[in-house]
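**Q** coords below, sequence missing:
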């Protein structure tokens, strides 16, 4: 990224990168948006974020050597074998700049996260009597 200034929008965030990285980030952005209809875009922790029903769904970020997508948790267990080559730590996917980005895999992960987020039971509020 060219600057340490906090970007106000995802467009501004992406624009701060060199052209080849911009293309990858924009395609990841579109992949996430398509896989998570109804999700809204935001900047959180100075990186692009998608929120669903007011809760954080997925983040992505560009770096010198890779692009990261997070968090990836147990809600993606159906595609765990496909994720293995890209997993870094427990919840981060790293896509090296010198290799093709598996956009369909990102879509699968996001769809699994949407399913987990929308099928989770609502938390009951505890009343104090």
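**A** Everything's here; your move. Computed from a prediction, not measured in an experiment: that's the story for all the values here.
**Q** From now on I want contacts and neighbour counts done on CA atoms only, so please keep to that.
**A** Noted.
**Q** what secondary structure does residue 67 sit in?
**A** Here residue 67 is strand, with the state taken from DSSP: H, G, I helix; E, B strand; the rest coil.
**Q** Touching, it and residue 99? I think so.
**A** No. Assessed by Cα atoms under 8 Å, residue 67 is found out of contact with residue 99, at 10.8 Å.
**Q** Those two - which one has more neighbours?
**A** residue 67 (19 against 8; other Cα atoms under 10 Å).
**Q** Excluding residues flanking it in the chain, which one is nearest that one?
**A** Nearest non-adjacent residue to residue 67, counting by Cα to Cα, 6 or more residues apart in numbering: residue 95, 5.2 Å away.
**Q** Comparison target below:
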């Protein structure tokens, strides 16, 4: 099944993975401006502001993938040293607590990087 909304995407998962995805969704949703759009892009839950992608996230067997942009990952590289990362991705392993405070900081930083007038 291909999800057509973020909630539909999350509802494809069960138990703890579903709850973790809901937590990530709520962290992002409560931080982004009201005019941010929710969608599914590249088969991933996505938040955009106009044409500007803000955040993507995914569920996998072993982790949640959180995609806050390469600049955010580079900026927080010291804080992310204990996480699996790539240029685009932070792996939030299911066998560890969600780093909600760090995620809030990353989300806030990313939103501050938007061109003036976007937020």
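**A** Perfect, thanks for sending it. Remember, it's a predicted structure, so these values are computed and weren't measured experimentally.
**Q** Next up, the contacts around the aligned residue in structure 2 for the residue nearest to residue 67 of structure 1.
**A** Under the alignment (TM-score structural alignment), residue 95 of structure 1 pairs with residue 92 of structure 2. For residue 92 of structure 2, the contacting residues are 63-66, 83-84, 98-99, by Cα atoms under 8 Å, 6 or more residues apart in numbering.
**Q** Buried subset of these as a PyMOL selection?
**A** Buried residues among these (16 or more other Cα atoms under 10 Å), as a PyMOL selection:
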select buried, resi 63+64+65+66
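**Q** For the counterpart of residue 9 of structure 2 in structure 1, what is the enclosing helix or strand?
**A** Under the alignment (TM-score structural alignment), residue 9 of structure 2 pairs with residue 13 of structure 1. For residue 13 of structure 1, the host element (DSSP states H and E) is helix 10-15.
**Q** Please name every helix or strand in contact with the next helix or strand after that helix.
**A** Using DSSP H and E, the helix or strand that follows helix 10-15 of structure 1 in sequence is helix 19-35. Judged by 3 or more Cα pairs under 8 Å, 6 or more residues apart in numbering; DSSP states H and E, helix 19-35 of structure 1 is in contact with helix 10-15, strand 55-62, helix 103-119.
**Q** Turn those into TSV, including mean neighbour count and distance to residue 45 of structure 1.
**A** Converted to TSV, the helices and strands packed on helix 19-35 of structure 1 look like this (neighbours: other Cα atoms under 10 Å; distance: least, Cα to Cα, whole Å):
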stretch	mean neighbour count	distance to residue 45 of structure 1
helix 10-15	18	12
strand 55-62	20	9
helix 103-119	18	19
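**Q** Thanks again, I'm all set now.
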